[in-house]
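K.L.:
how would this look folded up:
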Amino acid sequence: MKLYQPGDTSNAICPDCGKLVSTTFAYRDVPFDDGTGVVKGILAAVCDECEAVVSIPAQSTPAIRRAREAADIPLEVSIPAPEIEIIDAAAYRIDPDATTRLRKSLFAFYLQRLRHDESAAGMLRREFETWNAAKIEQRNRVGKAVRIPQRRLSFKISPKTDRDVQWLMKAIGMNKTDTVRSVIMEIERDLLAPKAPNGLRHLQDIAAVVNA
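P.N.:
Modelled structure (predicted):
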């Protein structure tokens, strides 16, 4: 990997000028492409004509990654302990060697699937209420009070995934905790209830990338 120094020169296509220009490497604050934040003081190739940032050398990638991680949004909810076990059991079924990172990827995958299937999202609240009522009834049949501890589900999500969470909350009219629980319900029905889940091979491919 070539390491550039401030003052080094190069040539690149400037999108603002619309042509090949000479550039000079300098430290600049560079916004993320999606407008969700800024990475401060990284080395970049700057157009000598309009001073726009034209390209980012590979040596600045770690700083961008750290800034991106800092821009992630925490998602924290307190849910019944068995529902934490659901998402962990689903992750284990996908990949027995999976780390807790797969929790977030699995959650984001199901959010995206609901986002692209509005009919399924439209039925989600009613299905969740039925699912939740069945679990309460099951506990009541034991004949004595069953204490179910609460556990915290916590991970950092990208601004895009956070927008998906906000969209689903609005679409089904539930608070964040029950919205997260409804996604976990979908995961249980898809990956734990069937003997041979559909789409398992695809999720195993995702896990291979997440755990690389």
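
K.L.:
okay, CA-based contacts and neighbour counts for the rest of this
P.N.:
Will do.

K.L.:
name the helix or strand for I87, please.
P.N.:
Assessed by DSSP states H and E, I87 sits inside helix 81-94.

K.L.:
check contacts around T99.
P.N.:
By C-alpha atoms under 8 Å, 6 or more residues apart in numbering, the residues touching T99 are N211.

K.L.:
and it, how far from A90?
P.N.:
Distance of T99 to A90, computed by C-alpha to C-alpha, to the nearest Å: 12 Å.

K.L.:
before we move on, what about L191?
P.N.:
From L191 over to A90 the distance is 6 Å, taken as C-alpha to C-alpha.

K.L.:
repeat for T130
P.N.:
21 Å.

K.L.:
repeat for P62
P.N.:
32 Å.

K.L.:
who has more neighbours out of those two?
P.N.:
Taking other C-alpha atoms under 10 Å, P62 and A90 do not tie; A90 has more neighbours (20 against 11).

K.L.:
to compare with the earlier structure, here is another sequence to fold:
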Amino acid sequence: MTQRFLLEGHKGKAICEKCANICSTTYRYRDVPFSDGKGLASGILVGVCDTCNTVLSIPAQSTPKIKRDRNIATQSIEAVLPAPYLDILDLACFSIDPNASTDFRKKLLLFYIHKFALGKFDVENISEPNPLFSLDHDISKRRLSMKVSKSLAEDFTKMVSVSKLSKTDFLKNVVGEIKRQVIDDRNKDVLEELRTIAYLG
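P.N.:
Predicted coordinates for the structure are as follows:
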């Protein structure tokens, strides 16, 4: 069955509670607030009442844009890590692609968090505190701050809970796993996938 694809200016009909009637509609691009009042879907095609200008219908073709706007990066993952952990991340990024953008550090960390959440990587590898360094003296620390989507924030919360570690220790262990797979073992399959991500920006 061929799905009808609507264009701006197409006509339709829908029940309008405000007009208390079945009204004709015209499909137009509008910014539509989410029902919970938190944000809006911008520039989506909707059916607008020709009488009162109220949005009455949302076609299926607008769903992907709504989902993207709903899932926009609005939550934060933050931690303060010893500087060598960030140096390892930067070295891993360079090993994957010397020309990778500065944003790739975030993508690399989130790639691993998501893989662990999906069960693609063995969570046992990160379930015990396993510091990479013996930090027996004061060492510089650096803040790690990432704006992430709701779904990735949920992945992070889930894995912190599963690992039974603090957020900081969990992130340290993820960096340790990145070091093992990317820098030490040069895991071919993982590197190939990460290089594709880096290439796509």
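
K.L.:
sorry, back to before: so whatever helix or strand comes next after the helix holding I87 of structure 1 matches what in structure 2?
P.N.:
Once helix 81-94 of structure 1 ends, the next helix or strand along the chain (criterion: DSSP H and E) is helix 101-115. On structure 2, the counterpart of helix 101-115 of structure 1 by TM-score structural alignment is residues 103-117.

K.L.:
dead centre of structure 1: give me the residue that sits there.
P.N.:
In structure 1, the C-alpha nearest the mean C-alpha coordinate belongs to I157, at 4.4 Å (C-alpha atoms, centre = their mean).

K.L.:
any idea how far S76 of structure 2 is from the counterpart of that residue in structure 2?
P.N.:
Using TM-score structural alignment, the partner of I157 of structure 1 in structure 2 is V148. The gap separating V148 of structure 2 from S76 of structure 2 is 6 Å, by C-alpha to C-alpha.

K.L.:
got any residues that touch both of these two?
P.N.:
With C-alpha under 8 Å, 6+ apart as the test, V148 of structure 2 and S76 reach no residue in common.

K.L.:
ok, the residue nearest to F156 of structure 2 when sequence neighbours are not counted to L200 of structure 2 distance?
P.N.:
Of all residues not flanking F156 of structure 2 in the chain, I113 sits nearest, at 6.3 Å (C-alpha to C-alpha, 6 or more residues apart in numbering). Here the criterion is C-alpha to C-alpha. By it, I113 of structure 2 lies 20 Å from L200 of structure 2.

K.L.:
wouldn't S24 of structure 2 be in contact with G12 here?
P.N.:
Yes - at 5.7 Å, S24 of structure 2 and G12 qualify as touching, with contact defined as C-alpha atoms under 8 Å.

K.L.:
tilt between the helix holding I87 of structure 1 and helix 101-115?
P.N.:
Per axes from the mean of the first three to the mean of the last three C-alpha atoms, to 10 degrees, the angle that helix 81-94 of structure 1 makes with helix 101-115 is 100 degrees.

K.L.:
what's the mean deviation for helix 81-94 of structure 1 versus structure 2?
P.N.:
Taking mean C-alpha distance after the TM-score superposition for structure 1, the mean distance separating helix 81-94 of structure 1 from the aligned residues in structure 2 is 0.5 Å.

K.L.:
flag every buried residue along the helix or strand L144 of structure 2 falls within.
P.N.:
Using DSSP H and E, the element containing L144 of structure 2 is strand 141-148. Across strand 141-148 of structure 2, burial judged by 16 or more other C-alpha atoms under 10 Å covers 146, 148.

K.L.:
now do stretch 123-137 of structure 1
P.N.:
Buried, per 16+ other C-alpha under 10 Å, within stretch 123-137 of structure 1: 124-125, 127-128, 132.

K.L.:
got it, and stretch 46-63 of structure 2?
P.N.:
For stretch 46-63 of structure 2, burial by neighbour count (16+ other C-alpha under 10 Å) applies to 46-50, 54-58, 62.

K.L.:
the residue nearest to F156 of structure 2: neighbouring residues, count only.
P.N.:
I113 of structure 2 has 24 neighbours, counted by other C-alpha under 10 Å.

K.L.:
next: S95 of structure 2.
P.N.:
16.

K.L.:
just to revisit the earlier point, the match of I157 of structure 1 and K106 touch, don't they?
P.N.:
No - taking contacts as C-alpha under 8 Å, V148 of structure 2 lies outside contact range of K106: 9.3 Å.

K.L.:
packing partners for the lengthiest strand in structure 2?
P.N.:
The residue-count maximum for a strand in structure 2 (DSSP state E) belongs to strand 21-33. Secondary structure elements in contact with strand 21-33 of structure 2, counted by 3 or more C-alpha pairs under 8 Å, 6 or more residues apart in numbering; DSSP states H and E, are strand 11-16, strand 40-49.
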